[in-house]
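Colleague: Compute the structure for the input listed below.
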Amino acid sequence: MSIDITVLGEIKVRAGEVKVQLGDRRQRLCLAILAHDLHVVEYSRLMRCLWHENELPVDPQDQIQGYVRGLRTALRATTPGGDKLIRTVRGVGYELTVAPEQVDRHRFARLKAQAEACEDKDPGTAARLAERALTQWRHATGLRGGNPLADSRLEAITSSLQQEHRSVTLLRIRAALRCGRHRQLLPDLARLSTDEYGAEDADLTGLHMLALVRAGRSHDALAVYERHQTAIDELLYGSKPTRELQVLKEKIMRGDESLTPDDKDYADYGRDEPVEPPTTRPAPGGVSFSNHQTGEHAKSFQAYEMNVHGEFEDE
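Modeller: Next up is the predicted model:
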């Protein structure tokens, strides 16, 4: 029987058409960590992810063993031999022995790597692969749920996932723009730019401006620039747009024809593939981000600010 595990959305396991009952929040989270890593996970890592230091139980290792027993029981109830999917490495920890393709986090990683590998030579394929990767991000809970600043237990995992999501989102937009799909991108760009922190993101702002110019909306592109400038100034007083954005604005104002290639200069996008949409949007129920530079010469620092909404719910 096939097993499918999701950790980018609701933490759940399906055995064929049957949803496995995974138990309470920490027990589900224990499985999610094993599925995220897909190698031997030490007790110490599980303890750091499951409890804050000041809330450790008397015997956390025994508690983790109890969670694993509960997970094995749940898996055995729906899948013949399912209890054997979690391997004990005595004295070290546990390993979930499923194939990467059975976990949405690893499907996402594979599609991301494929998109990155072909972005330069085949932007159309890269854009479609990136879009497929993003469909793995569904419900706004799971390992990416909650604000990592408020829940430091998962910060190492959530911050990495957030950065990967941002990277694929920008790759998809860049590649699709190279294929002349600026009009198709405008709804998503408008939504992303108005999500929390979206107006502060320099890379996203530049891509949004470029898409608007190519759609014949230069005035709106300049308005996006002004909104970005206001947003970063409010975040950190005295911040200025990056030099790249300033140059883009100047080109728009003087009507630089290099910003609007002829149709023949665009790469081939290829045929649209049917893509199952996410159950919920990545933002605001998922990821918002910013990439801003500050300081007199926009050099003092460059940072990613990610905000993820949604909390684990106790059952």
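Colleague: hey, let's count contacts and neighbours off CA atoms from now on
Modeller: Noted.
Colleague: what's the neighbour count on the nearest residue to residue 176 once chain neighbours are set aside?
Modeller: In space, residue 176 comes closest to residue 127 once its chain neighbours are excluded; the distance is 5.5 Å by C-alpha to C-alpha, 6 or more residues apart in numbering. Using other C-alpha atoms under 10 Å, residue 127 is surrounded by 29 other residues.
Colleague: Could you also give me the structure for this second sequence? I'd like to compare it with the first:
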Amino acid sequence: MRAFTYTRAKDATSAIKLLAENPNAKFLAGGTNLLDLMKEDVERPNALIDISELDLSEIKPIINGANQGGISLGGLGKNTDSANHLLVRQHYPLLSQAILAGASGQIRNMATNGGNLLQRTRCPYFYEVAMPCNKREPGTGCGAREGINRMHAIFGWSEHCVAVYPSDMAVALTALDATVIVRSANGQQRSIPIADFYRLPGNEPEKDTNLMHGELITAIELPKNRFAEQSYYLKVRDRASYAFALVSVAAALEIEGNTIKQARIAMGGVAHKPWRALKAEQILVGKEATEATFKRAANAEMADAKPLTHNAFKVELGNRSIVLALQMAVNGGKA
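Modeller: You can find the predicted model right below:
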């Protein structure tokens, strides 16, 4: 690990100012991803600004604003606290399921909500500094494109990067139309729909999000919805514990009678960002909640997949996973 300075921030204003003044500085909250990357010499900040004691951890109802009637998750709230909070469990069980599917209990106790959104890919070529990686060092090439790419993207990849985004929490937040609230050095606040928060790799795979340097995630807002009773998070992985998704599906439905009034589907493990299955959603709305409908929706979504040398299995896996997640959602998470 390379040398760095350490500052414990007293308030959000000073923390943001310190970061904005130094292009090589990083915020430190739970540190569950950043410190690993520093140890591997992937991240090389010359300064860490500890924000762990800032008052940004509250989970509360939203009284006013665009998301009135929803809830706000503090950016520094712990993953464990968010997953187990009564408001989340009652009104957004999909989010609770997704958080609990990620990492281990010890890591969830340390990891923050904002940090979870900002975690970086687990692509082994990104972690191995001896290998070419445009995400780690732009212009060096993508080792995974012609290498071992079993875990990699089947949607939205470019010749510059085929890595996938790892967070389970963000997949559920994408399905739930969350908004990320950030604050900048000039004191201004902006709201970023989570669909616009993440980026596909394009020509700049080193940029994971549209967050600007000097901005701090202060909260994540969830709008009021009617998905609580019929939603489900399905995570398919190589082992049952502490593994990243081969494919995951966050499915949420609003059904009247047997007709689907609203549908939300997001996928993990398949793209550089949480992948919103818009084609599948469009097919579902107005249709009966049947296995045949679910299969048509899944087929339509997966038809655009572009697998790599070693991950063609993800196409069929994604297809089956969408169908199963929707079936589980209809049954309120029960098999």
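Colleague: Quantify their similarity with the TM-score.
Modeller: Once superposed, the chains reach a TM-score of 0.23 (TM-score structural alignment, normalised by the length of structure 1), with 130 aligned residues with a C-alpha RMSD of 7.1 Å.
Colleague: about what we covered before: against residue 209 of structure 1, how distant is the residue nearest to residue 176 of structure 1?
Modeller: 19 Å (C-alpha to C-alpha, to the nearest Å).
Colleague: try residue 174 of structure 1
Modeller: Residue 174 of structure 1 is 12 Å from residue 209 of structure 1, by C-alpha to C-alpha.
Colleague: Comparing those two, which shows the higher neighbour count?
Modeller: Neighbour tally, residue 174 of structure 1 and residue 209, criterion other C-alpha under 10 Å: the higher count belongs to residue 209, 26 against 21.
Colleague: mind listing the strands for structure 1?
Modeller: 3-6, 12-15, 18-19, 41-42, 86-89, 93-96, 287-294, 301-308 (DSSP state E).
Colleague: Start and end of stretch 233-247 of structure 2, how far apart?
Modeller: 11 Å.
Colleague: Quick check: the residue nearest to residue 176 of structure 1 touching residue 115?
Modeller: Yes. If you go by C-alpha atoms under 8 Å, residue 127 of structure 1 and residue 115 touch, sitting 7.0 Å apart.
Colleague: can I assume residue 48 of structure 2 sits in a helix?
Modeller: No. Residue 48 of structure 2: not assigned to a helix; according to DSSP: H, G, I helix; E, B strand; the rest coil it is strand.
Colleague: Make sure it is actually in contact with residue 27.
Modeller: Yes. The pair residue 48 of structure 2 / residue 27 is scored as a contact, 5.8 Å apart, by C-alpha under 8 Å.
Colleague: between the two, which one's more packed in?
Modeller: Applying other C-alpha under 10 Å to residue 48 of structure 2 and residue 27 shows that residue 27 carries more neighbours, namely 25 against 20.
Colleague: now residue 243 of structure 1: how far from residue 192 of structure 1?
Modeller: Counting by C-alpha to C-alpha - residue 243 of structure 1 and residue 192 of structure 1 are separated by 22 Å.
Colleague: Compare these two and say which is more crowded by neighbours.
Modeller: Just comparing residue 243 of structure 1 and residue 192: by other C-alpha under 10 Å the higher neighbour count belongs to residue 192, 24 against 13.
Colleague: how many neighbours does the residue nearest to residue 5 of structure 2 when sequence neighbours are not counted have?
Modeller: Of all residues not flanking residue 5 of structure 2 in the chain, residue 47 sits nearest, at 4.5 Å (C-alpha to C-alpha, 6+ apart). Neighbour count for residue 47 of structure 2, taken as other C-alpha under 10 Å: 20.
Colleague: Then residue 227 of structure 1?
Modeller: 17.
Colleague: One more: residue 110 of structure 1?
Modeller: Neighbour number of residue 110 of structure 1 under other C-alpha under 10 Å is 15.
Colleague: Check residue 244 of structure 1 too.
Modeller: Other residues close to residue 244 of structure 1 by other C-alpha under 10 Å number 11.
Colleague: gap between it and residue 218 of structure 1?
Modeller: 17 Å.
Colleague: same deal with residue 306 of structure 1?
Modeller: 29 Å.
Colleague: More neighbours: these two, which one.
Modeller: Taking neighbours as other C-alpha under 10 Å, residue 306 of structure 1 and residue 218 compare with residue 306 leading, 22 against 19.
Colleague: contacting residues for the nearest residue to residue 213 of structure 1 once chain neighbours are set aside?
Modeller: Spatial nearest neighbour of residue 213 of structure 1, chain neighbours left out: residue 221 (6.3 Å); criterion: C-alpha to C-alpha, 6+ apart. Counting by C-alpha atoms under 8 Å, 6 or more residues apart in numbering, residue 221 of structure 1 touches 208, 209, 210, 212, 213.
Colleague: Return the members of those residues classed as buried.
Modeller: 208, 209, 210, 212, 213 (16 or more other C-alpha atoms under 10 Å).
Colleague: Can you give me the neighbour number for the closest residue to the first one other than its chain neighbours?
Modeller: In other words, residue 208 of structure 1. Counting by C-alpha to C-alpha, 6+ apart, residue 208 of structure 1 lies nearest to residue 189, which is 5.9 Å off, once chain neighbours are set aside. Neighbour count of residue 189 of structure 1, defined by other C-alpha under 10 Å: 20.
Colleague: Good, we can wrap up now.
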